[in-house]
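>>> Coordinates only, no sequence provided:
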């Protein structure tokens, strides 16, 4: 049973990209470049782009600013999802989530398994919804960002994806999935005369 109508239109999102790195600048930000190119190619808008060091409070400050902004619908964070002492992106983002999207990290690791085997367990990719803004944390490599975008995000950020997608959660003007619409009460019976 399809929840999204077959004729649903594409609804562009305003997406911000944050690269978390102690060493990269915009001249060497392959992952940020890839995400920006992919989202624009898909028909979305680049709402903002920044680079911050691996610092829990600086990451949280930028993402907090974006989720408080009405015009940002989604945030893609790349970097800082591993297990080194400096990898703090999940810890920075998780307290901001109103709801975690557990399936994002699970599916990312499942897809990654085909490429990198059991090493995928070292990825702490996470996703969540914060103030009606989608937030996804991806590993910092361009290949991992491509895996996340091509295998998950491109379809879930497209209002035409059936049976359901995330667009109606962040764009009130988008048609919601049928499963997220309130049930219509049955019509009252006409009184018998």
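Yes, it's here. Here the structure is a predicted model, which is why all the values come from computation and not from measurement. Numbering: from 1, shown residues only.
>>> going forward, measure contacts between C-alpha atoms and count neighbours the same way
Noted.
>>> I'd like the distance between residue 11 and residue 166.
From residue 11 across to residue 166, the span is 11 Å (CA to CA, to the nearest Å).
>>> Revised request: answer the last question for residue 89.
Using CA to CA, we find residue 89 at a distance of 22 Å from residue 166.
>>> Those two: who's more crowded?
Taking neighbours as other CA atoms under 10 Å, residue 89 and residue 166 compare with residue 89 leading, 27 against 20.
>>> Could you tell me which other helices and strands the lengthiest helix in the chain packs against?
Across the chain, the longest stretch assigned as helix under DSSP state H is helix 102-116. Here helix 102-116 is seen to pack against strand 126-130, helix 142-148 when contacts are counted using 3 or more CA pairs under 8 Å, 6 or more residues apart in numbering; DSSP states H and E.
>>> try 10 Å
The contact analysis (3 or more CA pairs under 10 Å, 6 or more residues apart in numbering; DSSP states H and E) places helix 102-116 against strand 126-130, strand 133-138, helix 142-148.
>>> quick one: buried residues of the longest one?
Just to be clear, that refers to helix 142-148. 142, 144, 145, 146, 147, 148 (16 or more other CA atoms under 10 Å).
>>> Residues in contact with the following helix or strand past that helix: which ones?
Of the helices and strands lying after helix 142-148 in sequence (DSSP states H and E), the nearest is helix 154-156. Contacting residues not belonging to helix 154-156 are listed as 38, 39, 42, 148, 149, 161, 162, 164, 165, 166, 167 [CA atoms under 10 Å, 6 or more residues apart in numbering].
>>> Below is structure B, check it against A:
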């Protein structure tokens, strides 16, 4: 069973939040606000924040820019994970992933089933790793962002979480680049 090991120190993670939308502006980005409130409330650092249109190339370009930024450890995107023609965030994420975290989508679906029943099948939330940076594509609804953070990411981005977490393996994400 998972738990917080109070003998370990909390390690703040630097997280960028990207909203994918053709219509949202900073003043009405409720999902982005939800993620910022949650991550800063947990003690993490907001490394960057932005909004891009539902355009695959634009999304991938912003992801690549933040992956290359040593001040960003994790990228959370909100929006574009559904089934409509404009929903291309998942494809943009997969354009940049070196490795996909398949279980993230599965666990997110399990969490969503408890909240919205079979409507959970309409989300394509996903996660992956590129350039030593974790990336997670979350739904565009504040509720979906809350569920992803509260039930999964809050724990996996906490170094004290046992039996394991994403933070403790940061140093090993790029070990393949150090091999000779």
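Thanks, I have it. Everything numeric here is computed off the predicted structure, so don't read it as measured data.
>>> now what about the TM-score between them?
Here the superposed chains carry a TM-score of 0.91, computed using TM-score structural alignment, normalised by the length of the second structure; 171 aligned residues with a CA RMSD of 1.7 Å.
>>> ok, back up a step: and residue 79 of the first structure, which of the helices and strands packed on helix 102-116 of the first structure is closest to it?
Proximity to residue 79 of the first structure (CA to CA) singles out strand 133-138 among these, at 6.3 Å.
>>> how close does the closest one sit to the second structure?
In this overlay with the second structure, the average offset of strand 133-138 of the first structure from its partner residues is 0.3 Å by mean CA distance after the TM-score superposition for the first structure.
>>> re the thing from before, so for residue 16 of the first structure, which of the helices and strands packed on helix 102-116 of the first structure sits nearest?
Residue 16 of the first structure sits nearest to strand 133-138 of all those, at 9.5 Å, using CA to CA.
>>> distance between that closest one and the chain's centre?
Centroid separation for strand 133-138 of the first structure versus its chain: 4 Å, with CA atoms, centre = their mean, to the nearest Å.
>>> Now do it against helix 102-116, angle only.
For strand 133-138 of the first structure against helix 102-116, the angle by axes from the mean of the first three to the mean of the last three CA atoms, to 10 degrees is 30 degrees.
>>> and the direction of strand 133-138 of the first structure versus that of strand 126-130, what angle?
In terms of direction (the same axes, to 10 degrees), strand 133-138 of the first structure departs from strand 126-130 by 160 degrees.
>>> what range in the second structure matches strand 133-138 of the first structure?
The alignment of strand 133-138 of the first structure onto the second structure (TM-score structural alignment) spans residues 133-138.
>>> Ok, stretch 65-85 of the first structure next?
With TM-score structural alignment as the criterion, stretch 65-85 of the first structure aligns to 65-85.
>>> What distance do you get for the residue nearest to residue 134 of the first structure when sequence neighbours are not counted to residue 5 of the first structure?
Nearest non-adjacent residue to residue 134 of the first structure, counting by CA to CA, 6 or more residues apart in numbering: residue 74, 4.4 Å away. Applying CA to CA, the value for residue 74 of the first structure to residue 5 of the first structure is 23 Å.
>>> Comparing these two, which shows the higher neighbour count?
Neighbours per residue (other CA under 10 Å) separate residue 74 of the first structure from residue 5, with residue 74 holding more: 26 against 17.
>>> got the contact list for that one?
Residue 74 of the first structure sits next to 13-17, 46-47, 66-67, 129-130, 132-136, 157, 166-167, 170 when contact means CA under 10 Å, 6+ apart.
>>> Now do the contacts for the spatially most central residue of the second structure.
In the second structure, the residue lying closest to the centroid (CA atoms, centre = their mean) is residue 136, at 2.7 Å. Contacts for residue 136 of the second structure (CA under 10 Å, 6+ apart) come out as 17, 74-78, 90, 93, 100-101, 104-105, 125-129, 148, 153.
>>> hmm, back to that, and the longest helix of the first structure, which residues are buried?
Here helix 102-116 of the first structure shows 104, 105, 106, 108, 109, 111, 112 as buried, counting by 16+ other CA under 10 Å.
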